[in-house]
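> 3D model of this:
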Amino acid sequence: MRVLHTSDWHLGRILYKEPRAQDHDTVLQEIIAIARTDKPDLIVHSGDLFDHARPSYPDQERALLVLQELETVAPVVVLRGNHDSAYLFRLFATAAGPHSRIHYIDSPRDPKNGGVLRFPGPDDTVLRLAVLPFVHANRHLDMLADPDRWQSAYTERIGAMERELADELFRDFDPHREIAMFAAHLHLNGSNLARSERKAHIADYYATDTAHIPEVSYAAFGHIHKPQPLPGKVTGCYAGSPIQLDFGELGETKSVVLVDAEPGRPAQITLRELSGGRQLRRFHGTLDELRSQATLIGRDLCHITIRTDAPDLTLSEQVRTIIPDATVLEVITDCPGQKLPILSPDPETAGTEPSMPALFDDYLSAHGSKTVTADAVSRVFADIWSCLEEERPFLMPEEHTLTQPLSANPSLPTEENL
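From the prediction side, this is the model:
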């Protein structure tokens, strides 16, 4: 059986106030064309369909139209990623109806009740697919406990889920006619980060153990944006994002993964390269050096730093004249003796306004905390903010914290000890 694996579309992404819709339109049409040409028996999207839990109506329409096109080729499984809304996925599933070939996996499922899906293939073969969407850490660990315990607590919980899925995946498994696969949206220890992932969800305590992955023919992973084989012994890939989402992905070649699997044989993996829409480019040099590279830049999305001997108020206009077809995201002056205000001083992570957790971290950096570690306070705040954005309830680790005043719970951050 043949499986097409894609991931991390992040529809609705904005970079330096520049919407990436036209880049997504380009690459999504490529993915549809690859599906029609290579004719997979199953299509797996391993999470982060959207960039925000509340995507715009045009982005929702864009996603649904592409998934419906893919559905005409083969059944489609879409996992909820850490950027996606479980409520929206359930709405999509309800609207699609029980007979749709698009399967929206909005939350972890009981292995015996939707956690393992089965898809018939040619010659009486059957593909069994265990599914595990993103799992938020606040449901499974005490965010105010010793930070050294966070990673082990989360890893142990995810490992238990994976073992339960594996038990059902291989229950009465016939290796002569069945194929086992696993799809998940997780951060694996040892993976190579792109630095464009959501910082709060690639913290050390979110890194899970590769040893817990079921021993399947292929493991389709999402969450990390840099395309790469999975660390560890299990055959699998992070499909990565289909476009360069941020400057942490500068120069990357994007792709989707084609997996050819037969019962009792190792899966064969083939990458189908994508154009990725407009490429990202960072330039640092003089105007003359920019002119010499203008033909190479073309329609790229550019972060430009120009070295000058004296201040020049027309610098931005000159840059845009030299590279008229490019999208200039920002122009910065590198002039000796003068420092201009830079709204985004770090091009590696810039491109959007600072998040509320980032601003709160700035506050903690300046003021600190007295009786609770600043790291613990930061994690709790980031988790609360994530719950607000994704319309999820914030679950406190201990029931008594909901009934006792803050003064009776010295482990909790209060106005006095922040």
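
> make it CA atoms for all contacts and neighbour counts henceforth
Fine.

> just the helices in the chain please.
Assigned helices in the chain, in chain order: 21-38, 57-71, 86-96, 150-169, 287-297, 315-322, 356-367, 374-389 (criterion: DSSP state H).

> who's in contact with residue 111?
With contact set as C-alpha atoms under 8 Å, 6 or more residues apart in numbering, residue 111 has these partners: 130, 164, 165, 168, 169.

> any of the residues you listed buried? List them.
130, 164, 165, 168, 169 (16 or more other C-alpha atoms under 10 Å).

> now for those: which two are most distant?
Looking at these by C-alpha to C-alpha, the two members farthest from one another are 130 and 164, with 10.0 Å of separation.

> count of neighbours near residue 317?
Counted with other C-alpha atoms under 10 Å, the burial measure for residue 317 works out to 10 neighbours.

> same question for the one 3 residues further on.
Taking other C-alpha under 10 Å as the neighbour definition, residue 320 ends up with a count of 14.

> would you agree it is in contact with residue 328?
Yes. With contact taken as C-alpha atoms under 8 Å, residue 320 and residue 328 are classed as touching, separated by 7.0 Å.

> show me the contacts for residue 11.
Taking C-alpha under 8 Å, 6+ apart, one finds 20, 21, 24, 49, 50, 51, 55, 59, 63 in contact with residue 11.

> can you rerun that using 6 Å?
For residue 11, the contacting residues are 50, 51, taking C-alpha atoms under 6 Å, 6 or more residues apart in numbering as the criterion.

> find the nearest non-adjacent residue to the most centrally placed residue in the chain, please.
Among the residues of the chain, the one closest to the centroid is residue 223, at 3.7 Å (C-alpha atoms, centre = their mean). Spatial nearest neighbour of residue 223, chain neighbours left out: residue 185 (5.4 Å); criterion: C-alpha to C-alpha, 6 or more residues apart in numbering.

> this one as well, want them side by side:
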Amino acid sequence: MRILHTSDWHIGRTFHGHPTLDALTSVLDALVEQVRTARVDLVIVAGDVFDSAAPSAACYPVLSRTLGALVDAGARVIVTSGNHDSAARLGFQSGLLRPEITVLTDPAAVGTPVTVSDEHGPVHVYGIPYLEPAIVRHLWQGVELRSQAQTMTHALDLVRADLAARGGRSVVAAHCFAAGVEATPGVEREIRQGGLDVVPLSAFDGPDYVALGHIHGRQQLSERVRYAGAPLHYSFGEGDKPRGSWLIDLDASGLRSVEWMPLPVPRPLVTLRGPLDDLLADERFDGHGEHWVRAEYTDPTPQPDPMRRLQERFPWCATVVHLPAGTRADDAEGYARRVRAARDDAEVIDAFLSHVREGEGASDAERSLIREVLDAHRVSEAHA
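Below you'll find the model as predicted:
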């Protein structure tokens, strides 16, 4: 059996205020073509189908059109819900969908598989929706479920118990944060406290393949436990991570091979760093006019209207950050010492400017203005 593992579509997500529906649609169209060309039997979408528990009306046609196209390309489709999805909203229409499409959002059904057969016999697919311990613990009385690790381990124990009775090959689709992954800062919206929601790799023992969602970059935790990542880049922190999905082949004895299937990147991401004048004019940045741009300008002091000026050269400049070059010579303790050592208010102000400007104090013109203002203030106080 040939299976395509994808996840984290995040339909409806914006990128620095820009909509992504059109870009995502084009990438999902490419995924459908991969399914057709590779003769995929089953597509697994491992959670975070939508970016919000209450997606806009424009998001639903993207999902329904893509699911239908995957079936038309010759595949069965199994979808689970993630932490961004509303399980109720995603699952309510499951009974109305084409028989080749199954949406698994009910935690109570975790130990009951969807069985798909090929020439070697049955393959049992266990969908595990995102499990919030406080919400699902009432389903399993007498079991301590205070963390993601406990909850996912219990869910997989149910899978293993059912599989022991059924026999045959098996695949699990789940949405969680597994131990050993490297999360991209600012991307995965983690809700970890003291590591309690990190699921140990041993929890996934048993199935022939575990298709995970939640992490936006592809990751391989073992030969049989993997994250596919998101089909689009949703953060500049992801810019160097490839987009795609995993193509899994099962033979009569279980997992035979896994291959990475790259997806197109509609608009590459790039981070450009340098003085603002260089970013605006240097020819080494000429090739980024059609890229999403994060600009980090290194001038000692903030510059006026940098976003507008940069967008004249880079229309898709999405964010601008002021990161002065060099290392701050004056840390908090050094700044405090300079303030204590200051002989007058003018030196206090000069110490502050040097601190916030990475060592560059007041200019001669600024010192003159500072003295003038302070003198005027003293005169005003004397006549009060």
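
> that older thread, what number of residues lie near the aligned partner of the residue nearest to residue 223 of structure 1 in structure 2?
Under the alignment (TM-score structural alignment), residue 185 of structure 1 pairs with residue 175 in structure 2. For residue 175 of structure 2, the count of nearby residues is 27 (other C-alpha under 10 Å).

> roughly how far does residue 175 of structure 2 sit from residue 70 of structure 2?
Summarising the geometry, the distance separating residue 175 of structure 2 from residue 70 of structure 2, computed by C-alpha to C-alpha, to the nearest Å, is 21 Å.

> same check on residue 345 of structure 2?
In this view, residue 345 of structure 2 and residue 70 of structure 2 are 71 Å apart by C-alpha to C-alpha.

> give the equivalent position in structure 2 for residue 40 of structure 1.
Superposed on structure 2 with TM-score structural alignment, residue 40 of structure 1 falls opposite residue 40.

> show me what contacts that match?
Residues in contact with residue 40 of structure 2, defined by C-alpha under 6 Å, 6+ apart, are 2, 3, 75.

> switch the cut-off to 8 Å
Residues counted as contacts of residue 40 of structure 2 (C-alpha under 8 Å, 6+ apart) are 1, 2, 3, 4, 74, 75.

> surely the third one meets residue 245?
No. Using C-alpha under 8 Å, residue 3 of structure 2 is not in contact with residue 245, being 10.2 Å away.

> all strands of the stretch 151-300 of structure 2, in order?
Ranges of strands in the stretch 151-300 of structure 2, per DSSP state E, counting those that start in this stretch, are 169-175, 177-178, 198-199, 209-213, 219-222, 225-227, 244-251, 254-262, 269-274, 292-297.

> just send those back as TSV, with distance to residue 367 of structure 2 too.
Formatted as TSV, the strands of the stretch 151-300 of structure 2 follow (distance: least, C-alpha to C-alpha, whole Å):
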stretch	distance to residue 367 of structure 2
strand 169-175	59
strand 177-178	54
strand 198-199	55
strand 209-213	57
strand 219-222	55
strand 225-227	58
strand 244-251	57
strand 254-262	58
strand 269-274	28
strand 292-297	26
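
> can you tell me what residue 128 of structure 1 aligns to in structure 2?
Following TM-score structural alignment, the counterpart assigned to residue 128 of structure 1 within structure 2 is residue 124.

> and that match, how far from residue 205 of structure 2?
In this view, residue 124 of structure 2 and residue 205 of structure 2 are 15 Å apart by C-alpha to C-alpha.

> could you do residue 94 of structure 2 as well?
Taking C-alpha to C-alpha as the criterion, residue 94 of structure 2 is separated from residue 205 of structure 2 by 29 Å.

> same thing with residue 87 of structure 2?
Distance of residue 87 of structure 2 to residue 205 of structure 2, given as C-alpha to C-alpha: 26 Å.

> of these two, who's got more company?
Comparing residue 87 of structure 2 with residue 205 by other C-alpha under 10 Å, the one with more neighbours is residue 87, at 21 against 15.

> dump the residue contacts of the more buried one.
Neighbour list for residue 87 of structure 2: 81, 105, 106, 129 [criterion: C-alpha under 8 Å, 6+ apart].

> if we ignore the residues flanking it in sequence, what's nearest the last one?
Meaning residue 129 of structure 2. Counting by C-alpha to C-alpha, 6+ apart, the nearest residue to residue 129 of structure 2 once its immediate chain neighbours are dropped is residue 81, at 4.9 Å.

> just the third one next, same as before
Taking C-alpha to C-alpha, 6+ apart, and ignoring the residues beside it in sequence, residue 106 of structure 2 has residue 129 as its nearest neighbour in space, at 7.1 Å.

> got the buried residues for stretch 227-245 of structure 1?
Of the residues in stretch 227-245 of structure 1, those buried (16+ other C-alpha under 10 Å) are 227-231, 234-245.

> so what's residue 374 of structure 2 up against?
345, 346.

> and it, how far from residue 196 of structure 2?
56 Å.

> likewise for residue 204 of structure 2?
Distance from residue 204 of structure 2 to residue 196 of structure 2, by C-alpha to C-alpha: 17 Å.

> likewise residue 75 of structure 2?
From residue 75 of structure 2 over to residue 196 of structure 2 the distance is 37 Å, taken as C-alpha to C-alpha.

> since that was my last question, I'll sign off now.
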